[in-house]
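# got a predicted model here, sequence first, then my questions.
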Amino acid sequence: MEVHVRNLGPLKEAAVKLSPVTLFIGVNRSGKSILANAISAVTTAFAQAQWEYAKRHADKRLGKRVELRRLAQLFSEKFQEEVFNIPVKRGEREAVVSIKYGGALLTVSVDRAADFSAKGDIFEKAEKAVAETLLVSVRGDFSYEPYLHPWKTLGRCDRIYPEALRWIAKTFDIVLAGDAVYEGGNAFRHLSSMVESLVDLGRRGGCRNLVLEEPEAHLHDDAVFELAKFIYGQASGGRGFLVTTHSDLLAAWVAALAAHPDPGELGVELAGGRPEVRIYRFRLRAIGDAYVEEVDLSGGEVDMDELQLRVMEELSRALARVKNALRTA
């Protein structure tokens, strides 16, 4: 899926391609979360419209009295709840989000008053796909193959993620049983931020394509590596991950896994073929003015942000001083 935006938040213009693993990395206010949320908003509304379109046609086949609506109309209704996730760049009249998928195009324009329009041939192609794959039982159950699968943030996803629950239990010794959380065999009422973020992933992260916003924020360095391995392995089985992050460490691990000849040697459990990985760095020219660059992963390395690199070097020196002091004591 290709995404092109204009005048979205701090981004005058940006173009990205979503792979099974896509990372948006950059400092605060550079637009990475705004772009990720815009993608989630548009695709989620489209998926909801597809479902409503399929349900109306399923009811029609069962002989129920129902008004058939065009998919474009249904999308406009569903997007009303998402329109405020498309902020217009300061000084501009409207923001534009264009999504190209399967040779079809969807373009959504939002002005400063939150009025919007949507157009593109994706509506007709999705209607045809739903009609051709729609199956309806006599009990009223129905199924269909969506033309476009959504990218959902944890806030938009409400499905148990069994693979994540197993990974969390195996890696961190954290077990979820109903509303209870057990760490190391002990029940916890007051969760650490790290445990809480992992619990949230396990309980609400079961969507096919998932947007994770700064998942490394509450994880220590070893856990960041485990997260990179989990994401890479799960993506090999058909899931999609769009991750916003401040962490060059997470990006470096993902790049290393993508370049490694045998990720299994590093403990990655591949569910299928090797997933494609893309990393985009978001940079600020000034407050309110950002741009996006795709990171070259051909060497299997990611150039660390200069400021963060200096911070890590200083932390390494501080740690060395602590170790020397402990030896002396």
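Cool, the structure landed.
# CA only for contacts and neighbour counts going forward, please
Fine.
# where does residue 47 sit, in terms of helix or strand?
helix 32-61 (DSSP states H and E).
# what is the neighbour count of residue 12?
Neighbour count for residue 12, taken as other CA atoms under 10 Å: 19.
# for it, what are its contacts?
5-6, 89, 289-291 (CA atoms under 8 Å, 6 or more residues apart in numbering).
# which one of the residues you listed is nearest to residue 38?
Nearest to residue 38 among these is residue 5, at 9.4 Å by CA to CA.
# so who does the residue nearest to the closest one when sequence neighbours are not counted touch?
Leaving aside its chain neighbours, residue 5 sits nearest to residue 97 (4.6 Å; criterion: CA to CA, 6 or more residues apart in numbering). Shown in contact with residue 97 (CA under 8 Å, 6+ apart): 3-6, 8, 38, 107-109.
# for residue 97, pull up the helix or strand it's in.
Per DSSP H and E, residue 97 falls inside strand 94-101.
# from residue 168, how far out is residue 196?
In this view, residue 196 and residue 168 are 12 Å apart by CA to CA, to the nearest Å.
# these two: which is more packed in?
residue 168 (22 against 14).
# remind me which helix or strand the more buried one belongs to.
If you go by DSSP H and E, residue 168 is part of helix 162-172.
# ok, now how distant is residue 135 from residue 128?
Residue 135 sits 14 Å away from residue 128 when distances are taken as CA to CA.
# and the two? Which one has more around it.
residue 135 (16 against 13).
# returning to what we had before: next structured bit after the helix holding residue 47?
Next helix or strand after helix 32-61 toward the C-terminus (DSSP H and E): helix 71-79.
# now for that following helix, which elements pack on it?
helix 32-61, strand 116-119, helix 122-133 (3 or more CA pairs under 8 Å, 6 or more residues apart in numbering; DSSP states H and E).
# list the buried residues in the second one.
For strand 116-119, burial by neighbour count (16 or more other CA atoms under 10 Å) applies to 116, 118.
# ranking by neighbours, what's the top pick from the contacts of residue 97?
residue 8 (25 neighbours).
# what about versus this one:
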Amino acid sequence: MSEERLETAAPDWSAYRGVMIVVEHRRGTAKKVSWQLLGEGRKLADKLEAPLLALVIGHQAEHLAQEAIAYGADRVYLVEAPELLDYRTRPYSEICLKVFREVKPEIVLYGATATGRDLAGAIVTHLPTGLTADCTELDVEPHPSRLLMASRPAFSEKMMATILCKQYRPQMATARAGVFQALPKAPERTGEIVRMTETFEEASIAAKVLDFIEEVSHVNLEEAEVIVAGGRGMGGLEAFAMLRELADALGGEVGATRAAVDAGWVGHERQIGQTGHTVRPKLFFAVGISGAVQHTVGMQSSDIIVSINKDPEAPIFQISHYAIVGDLFQVVPAITAEIKARRGGLSMLETAAAGGV
């Protein structure tokens, strides 16, 4: 008996080219994650020998298109209308769908923010493709597959999963803020701005933005330039007041490991690591932190890492620029007192950058 085999031809995606970043902003001020994704997108586009594209949606937002070029974009698609001043799911997703179908980017990246997750989730329901969420690593296979290798923590954060979208385009992913590094801003850089017209009837948009209410106590670890983080070695809730004093002296924020959060010493909004925030501050203090991988993947890209631990063999020292072996309850107050004696927290950054803490 002869055996017949059904051969399935590989999809032809030759019409799809380019890596596109959807620029997120709040009334004309871009989120840092957008420029970080442009920096990573530049690497992917260069590997694919394809253009780096950006999509800017808003009102009177040409300055964002110029900024996108300064941060590495070769071509920016700009869609402006008064109804687009504030993010709303329906008009923004409709514009993205129209642009993707006309431009045909092979990869589309969004920030894994509240807005980015909402927008990407809305778009993927209308496109025959997949979406990898909360990525911490991105890479591409060059010719001939041109596949996006989107990696994210999986299986209770115990390992990394790399997800491929072999049968559909565009390949889409959201990526965490603070993971990737933006290129240096180059205002002299030139690129193309393509204006795309779109009209909306305000009455046809169900959602209305009435006002923005900023939380006074909002914790924004991704934007912080200085972070003082504590771990299990802090011993309890009261000890975090000591870290707050140091953070205040430096003009920074307090962070924590999962162990400290699970113990109830600080809120989950301050957790750093695979199941929390990924940060890239200029100065990171790791106090009483052993250095488990679950935590270090969220802070290892910090410019300067200063670790304080009584265990000279603590794994955290392996990724630290400065290691202090000692009792944190003596070391931290001493550092805080020294900083307060100087002209301000900035001098600490300057001193560390010059090679001494």
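Right, received. Where do you want to start? The shown structure was predicted, so the numbers you read here are calculated from the model rather than taken from an experiment.
# so what number do they get for TM-score?
After superposition, the two chains reach a TM-score (TM-score structural alignment, normalised by the length of structure 1) of 0.28; 149 aligned residues with a CA RMSD of 6.2 Å.
# picking that back up, distance of the residue nearest to residue 5 of structure 1 from residue 107 of structure 1?
Computed as CA to CA, the residue 97 of structure 1 to residue 107 of structure 1 distance reads 6 Å.
# from the contact counts, what lies against the helix or strand where residue 210 of structure 1 lies?
Following DSSP H and E, one finds residue 210 of structure 1 within strand 209-213. Applying 3+ CA pairs under 8 Å, 6+ apart, we find strand 209-213 of structure 1 packed against helix 32-61, strand 151-153, strand 240-245.
# dump those to a markdown table, plus distance to residue 124 of structure 1.
Shown next, in a markdown table, are these (distance: least, CA to CA, whole Å):
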| stretch | distance to residue 124 of structure 1 |
| --- | --- |
| helix 32-61 | 11 |
| strand 151-153 | 21 |
| strand 240-245 | 25 |
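# out of these, which gets nearest to residue 122 of structure 1?
Closest among those, using CA to CA: helix 32-61, at 10.0 Å.
# ok and the longest strand along structure 1 relative to strand 240-245, angle-wise?
Longest strand of structure 1, by residue count under DSSP state E: strand 277-286. If you take axes from the mean of the first three to the mean of the last three CA atoms, to 10 degrees, strand 277-286 of structure 1 sits at 30 degrees to strand 240-245.
# so which elements touch strand 277-286 of structure 1?
When contacts are defined as 3+ CA pairs under 8 Å, 6+ apart, strand 277-286 of structure 1 packs onto strand 21-26, helix 248-259, strand 289-294.
# so which bits of that strand are buried?
Of all the residues in strand 277-286 of structure 1, those buried under the rule 16+ other CA under 10 Å are 277-284.
# quick one: that strand to helix 32-61, angle?
Using the same axes, to 10 degrees, strand 277-286 of structure 1 lies at 130 degrees relative to helix 32-61.
# hey, which of the helices and strands packed on strand 277-286 of structure 1 is tucked in deepest?
strand 21-26 (a mean of 25; mean count of other CA atoms under 10 Å).
# and the helix holding residue 168 of structure 1, what's buried?
Buried residues in helix 162-172 of structure 1, defined by neighbour count with 16+ other CA under 10 Å: 164-168.
# would you mind giving the buried residues of strand 277-286 of structure 1 as JSON lines with distance to residue 319 of structure 1 added?
Output for these, formatted as JSON lines (distance: CA to CA, whole Å):
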{"residue": "277", "distance to residue 319 of structure 1": "33"}
{"residue": "278", "distance to residue 319 of structure 1": "33"}
{"residue": "279", "distance to residue 319 of structure 1": "30"}
{"residue": "280", "distance to residue 319 of structure 1": "31"}
{"residue": "281", "distance to residue 319 of structure 1": "29"}
{"residue": "282", "distance to residue 319 of structure 1": "30"}
{"residue": "283", "distance to residue 319 of structure 1": "30"}
{"residue": "284", "distance to residue 319 of structure 1": "31"}
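# show me the two of the residues you listed that sit farthest apart.
Going by CA to CA, the pair spanning those furthest: 277 and 284, at 23.5 Å.
# part of a strand, is residue 244 of structure 2?
No: assigned with DSSP: H, G, I helix; E, B strand; the rest coil, residue 244 of structure 2 falls outside any strand and is helix.
# doesn't residue 254 make contact with it?
Yes: if you go by CA atoms under 8 Å, residue 244 of structure 2 and residue 254 touch, sitting 6.1 Å apart.
# shared neighbours of these two, which are they?
Common neighbours of residue 244 of structure 2 and residue 254 (criterion: CA under 8 Å, 6+ apart): residue 228.
# out of these two, which sits in the more crowded spot?
residue 254 (25 against 18).
# mind listing what the residue nearest to the more buried one when sequence neighbours are not counted touches?
Nearest residue to residue 254 of structure 2 in three dimensions, chain neighbours excluded: residue 228, at 4.9 Å (CA to CA, 6+ apart). Going by CA under 8 Å, 6+ apart, residue 228 of structure 2 touches 243-244, 246-247, 252-255, 284-287.
# so which of those sit within helices?
Taking DSSP state H, the ones among the contacts of residue 228 of structure 2 that sit in helices are 243-244, 246-247.
# got JSON lines for those, with distance to residue 34 of structure 2 too?
Below are these laid out as JSON lines (distance: CA to CA, whole Å):
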{"residue": "243", "distance to residue 34 of structure 2": "31"}
{"residue": "244", "distance to residue 34 of structure 2": "30"}
{"residue": "246", "distance to residue 34 of structure 2": "30"}
{"residue": "247", "distance to residue 34 of structure 2": "27"}
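# of all these, which comes closest to residue 194 of structure 2?
Of these, the one sitting nearest to residue 194 of structure 2 (CA to CA) turns out to be residue 247, at 44.3 Å.
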